[in-house]
Structures are given as C-alpha cells and as structure tokens.
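J.: Fold the following.
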Amino acid sequence: MAEALRWTSQGSTLALSGDLERDSLLPFWQQRETLLKGKQVLNIAALERVDSAGLALLVHLYQQQIRSTPSFVISGAGERVKTLIALYNLNDIIPVV
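T.: Prediction:
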C-alpha cells in the first residue's frame, strides 16, 4: 500500500514527500494548478517511491510549468528517479537537478 503523498509550500518552492504512485497522486492531481501557481521549484528530495504514473505526473507538471515559468526546475531527484528518467529516455523532456 502506498504511503500518502504530502506537500508543503514555502515561498517559490513546493516540496513533495511520501510516495508518488498511482494510488497516492489523485489528491495532488486535483489541486496541482493551485499548488504550483507562482512556484519556480518542485523539490522531490523527500519522495520515498515514484512509479511510472508518478513519473508521468512529473513530466506533465514540468511541461505545464515551463510554459508560464521558464525558469521552473524539479530539484532533489534521487538516483531512482534519475534512473527511471533515463530508462524511459526522458532526459531531454524532464531535466532534473
């Protein structure tokens, strides 16, 4: 069973923690536009698990945000997330730092 996905907002950063998986992302998905409004950084350092649905969400969020905030970045990606991005050949679509 997936751990709850949690988020906190501080200034221009939105931080996610917990599991970003198919079973846990619906509440975030429903609030994503409001939560990301004016944000320049999505910090994912505290995510415990990310599945393919979670990765798809990150791709979507990144692509949506760079339209209004060209300096938007996803930061704190761990090795597992970076490996998923590389395995799906998404390095040019979702750069993470």
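J.: Could you use CA atoms for every contact and neighbour count after this?
T.: Noted.
J.: what sits against the nearest residue to Asp23 once chain neighbours are set aside?
T.: Excluding its sequence neighbours, the residue lying closest to Asp23 (CA to CA, 6 or more residues apart in numbering) is Ala2, at 6.4 Å. By CA atoms under 8 Å, 6 or more residues apart in numbering, Ala2 lies in contact with 19, 21, 23-24.
J.: Go ahead and build a ChimeraX selection from the buried members of the residues you listed.
T.: Entered in ChimeraX, the line below selects the buried ones among these, by 16 or more other CA atoms under 10 Å:
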select :19,21,23,24
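J.: I have a second one here; can you model it like the first so I can compare?
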Amino acid sequence: MTDSQWQKQSDDSYLITGSLNRDSVPKIWQAVQQWQPESSRIEVNMEQVKRVDSAGMVLLIHLIEHAKKQNCHIMLSFVPKQLKTLFQLSNVEEYLGGHLKN
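T.: Below is the predicted model:
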C-alpha cells in the first residue's frame, strides 16, 4: 500500500491519498501544520482516500481550523461514505456542512 500523503495539485487544489488513520495522521499533520495557503479558497480532493477513522476525521477538522486562521476556506470533495458516517455519529455535520462539496 502506498503511503498516505498530502499533495499540492495547484495553488487552490490539494489531494489526500491513502488511509487517514491513527498511523498515518501524525505524518500528514506535520505537512499540514507547515502549510501556508496560497488562495483564499482551497479544494481538498479525497477521492483516493482508501480508509478513514476518527483520527482522520479530527485531522480534517484541524485542517479546516488551520485554514480559517489564515483566511482560507476549505472545501472537501469526494468525501468517503465512511467519513460522512463518522461526521454524523460525532455530531459535527452541522459544523462541516459548509465545507463538504457534493
């Protein structure tokens, strides 16, 4: 299996690949913490995310907060069904509603 990664595609587009779980989140968070958005609106494509757990969900919430502090709005696209279920079970759907692209 390939490593999970946070990859820049363009100034306003990023890709997350692999698994977002307790094993991969620390590595991805290191990259995200140093990230400086180059646009006021960023799309994060999750089409290649194979598996996600609660640690991955928390990473995404922190990513959204990190971007907000830098006047950037994150939109998550191709959100896996498994993650949408975690959002529902954790009662964070309302908070993330403006960040989910259909």
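J.: hmm, which two among the contacts of Ala2 of the first structure are most spread apart?
T.: Distance extremes for those: the farthest pair is Asp19 and Asp23 at 8.9 Å, using CA to CA.
J.: Disregarding flanking residues, what is the spatial nearest neighbour of the residue nearest the centre of the first structure?
T.: Geometric centre of the first structure, nearest residue: Leu58, 4.0 Å, by CA atoms, centre = their mean. Spatial nearest neighbour of Leu58 of the first structure, excluding adjacent residues (CA to CA, 6+ apart): Ile94 at 7.9 Å.
J.: So that neighbour: helix, strand or coil?
T.: Of the three states, Ile94 of the first structure takes coil under DSSP: H, G, I helix; E, B strand; the rest coil.
J.: residues in the second structure aligned with whichever strand in the first structure runs longest?
T.: The longest strand of the first structure (DSSP state E) is strand 41-50. Mapped onto the second structure using TM-score structural alignment, strand 41-50 of the first structure covers residues 43-52.
J.: Identify the residues contacting Gln9 of the second structure.
T.: Per CA under 8 Å, 6+ apart, neighbours of Gln9 of the second structure: Leu15.
J.: Would it be right to say that Ala4 of the first structure lies in a strand?
T.: No. The assignment for Ala4 of the first structure (three-state DSSP) gives coil, which keeps it out of a strand.
J.: close enough to count as contact, it and Glu21?
T.: No. The criterion here is CA atoms under 8 Å, and Ala4 of the first structure misses it with Glu21 at 9.3 Å.
J.: quick one: the longest helix belonging to the second structure to the first structure mean distance?
T.: Longest helix of the second structure, by residue count under DSSP state H: helix 54-68. Comparing helix 54-68 of the second structure with its match in the first structure after superposition yields a mean distance of 0.9 Å (mean CA distance after the TM-score superposition for the first structure).
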